[in-house]
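Asks: coordinates only, sequence not included:
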């Protein structure tokens, strides 16, 4: 029957209301303690920040150099992750092949691998005596360790899983009927991918790229192990914070505030995508 026949339209399922009863003290107390534990160190940064001299410190040559290098290398690392990670995410989301679970596990290893171990692994592969580094040096004269390119490589290594996971999730949630319709109309796989699939998952790619950029911006362990800590060449903001702790605490606090601000802004902007609820 239709609406013209007198049938009432289907009513949407009611939204489950929130429970507003009394919160058990056994849950409220550890929850508050957990919140304090996470927020208190951040509040310590704000309290100890040199607010009166903050503009001058942000314009110091060393701080500006670290900021500039961090932004440039994080952006280049994100572009590298986009070029390699989006096709990898499509492979994991769209194709069923033997060993796919193993490949997915290997892709996510940098998420749990200590960054210093990642730096050591990069050295063993791309160092002058590494599996590929010796050949690159002898054939093309390319030396990646302790260079700006090494910073980009280290940041991309630790940040790419964030992009792959985000894009794969977007691909799995996308409606494949549009891709099937494009294929029915004679579009090639590449045309379907570039003209249909990418626009469908563009929000997921954007969110993954932002998370990837933020992770690359804050990378420390793999960078200092693989690229070193040379001002103006490999010294990013996290490395500058580490060095400033020994000589200038105020500069370390200023750089930490910059990283904290970037992290808060990114998480706030991605809240609707990654967190449920109003």
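Replies: Structure received. Since we're looking at a predicted model, the values are computed, not measured. Numbering: from 1, shown residues only.
Asks: For the rest of this, base every contact and every neighbour count on C-alpha atoms.
Replies: Noted.
Asks: Residue 165: neighbour count?
Replies: By other C-alpha atoms under 10 Å, 23 other residues sit near residue 165.
Asks: What is the longest helix seen in the chain packed up against?
Replies: Longest helix in the chain, counting residues (DSSP state H): helix 61-94. For helix 61-94, the contact count by 3 or more C-alpha pairs under 8 Å, 6 or more residues apart in numbering; DSSP states H and E identifies helix 148-173, helix 202-217, helix 237-247 as packing neighbours.
Asks: let's bring in a second one:
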């Protein structure tokens, strides 16, 4: 039981850290895409969505090739004496890469719902572009940002394919809930696998339910 608790805590920590790490870049990219009208936007959007439509194992293979000792990033990391492959860092990285597109898509939708005229009013009242973003745009896009953050966290929590290739399935080191469920099933320990699946379901339900409650309360305050 203690081992399962450690497994759950590790999985939650990985998902939370991956989400926090991609949040600044995800918000920036989403905002940029929501305001970009030039050529090349479709190409960039397609590139960002690729991790969602590619087999996760394909994404994991690309990460593995990049981070391997003879890979372009691997050589740089090796010179800095930083080890990533088959470590907890690789678990966070794989989860972050797979969760990033979901964050961007939802956040972009939130930014696109913001009326540009409200931002323009803030600018005419003396706000700088950055101040108008934090005072007007960001608060008005909160639903998309909250949804994107939740989806990113949930995706990171359930990540399997990319993680197993770039981080392995090492109990006590890189094994997450998703990997443990698969591992228990392979060993014929169906009861333990079902228990872990139940824990994962409970966490996902709690996250979604909490977000819905917060969204309703915020919406009620706005209407008031």
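Replies: Happy to help now that I have it. Note that this is a predicted model, so its numbers are computed, not measured.
Asks: Quick one, which of the helices and strands packed on helix 61-94 of the first structure gets closest to residue 65 of the first structure.
Replies: Nearest to residue 65 of the first structure among these is helix 237-247; the distance by C-alpha to C-alpha comes to 8.9 Å.
Asks: ok, the counterpart of residue 204 of the second structure in the first structure - contacts?
Replies: Superposed on the first structure with TM-score structural alignment, residue 204 of the second structure falls opposite residue 263. If a contact means C-alpha atoms under 8 Å, 6 or more residues apart in numbering, then residue 263 of the first structure has residue 214 as its contacts.
Asks: cutoff 6 Å now
Replies: Listed by C-alpha atoms under 6 Å, 6 or more residues apart in numbering, the contact set of residue 263 of the first structure is empty.
Asks: how close does it get to residue 154 of the first structure?
Replies: Here the distance between residue 263 of the first structure and residue 154 of the first structure works out to 20 Å (C-alpha to C-alpha, to the nearest Å).
Asks: residues in the first structure aligned with stretch 102-111 of the second structure?
Replies: Mapped onto the first structure using TM-score structural alignment, stretch 102-111 of the second structure spans residues 162-171.
Asks: again with stretch 143-155 of the second structure
Replies: Mapped onto the first structure using TM-score structural alignment, stretch 143-155 of the second structure covers residues 203-215.
Asks: same thing with stretch 47-60 of the second structure?
Replies: Residue span in the first structure matched to stretch 47-60 of the second structure, by TM-score structural alignment: 106-119.
Asks: buried ones in the matching stretch?
Replies: By neighbour count with 16 or more other C-alpha atoms under 10 Å, stretch 106-119 of the first structure contains the buried residues 107-108, 110, 115-116, 118-119.
Asks: Same check on stretch 80-96 of the first structure?
Replies: Buried residues in stretch 80-96 of the first structure, counted by 16+ other C-alpha under 10 Å: 80-82, 85-90, 92-93.
Asks: same deal with stretch 170-180 of the first structure?
Replies: In terms of neighbour count (16+ other C-alpha under 10 Å), stretch 170-180 of the first structure has its buried residues at 170-171, 179.
Asks: cool, and stretch 185-195 of the second structure?
Replies: Within stretch 185-195 of the second structure, the residues that count as buried by 16+ other C-alpha under 10 Å are residue 193.
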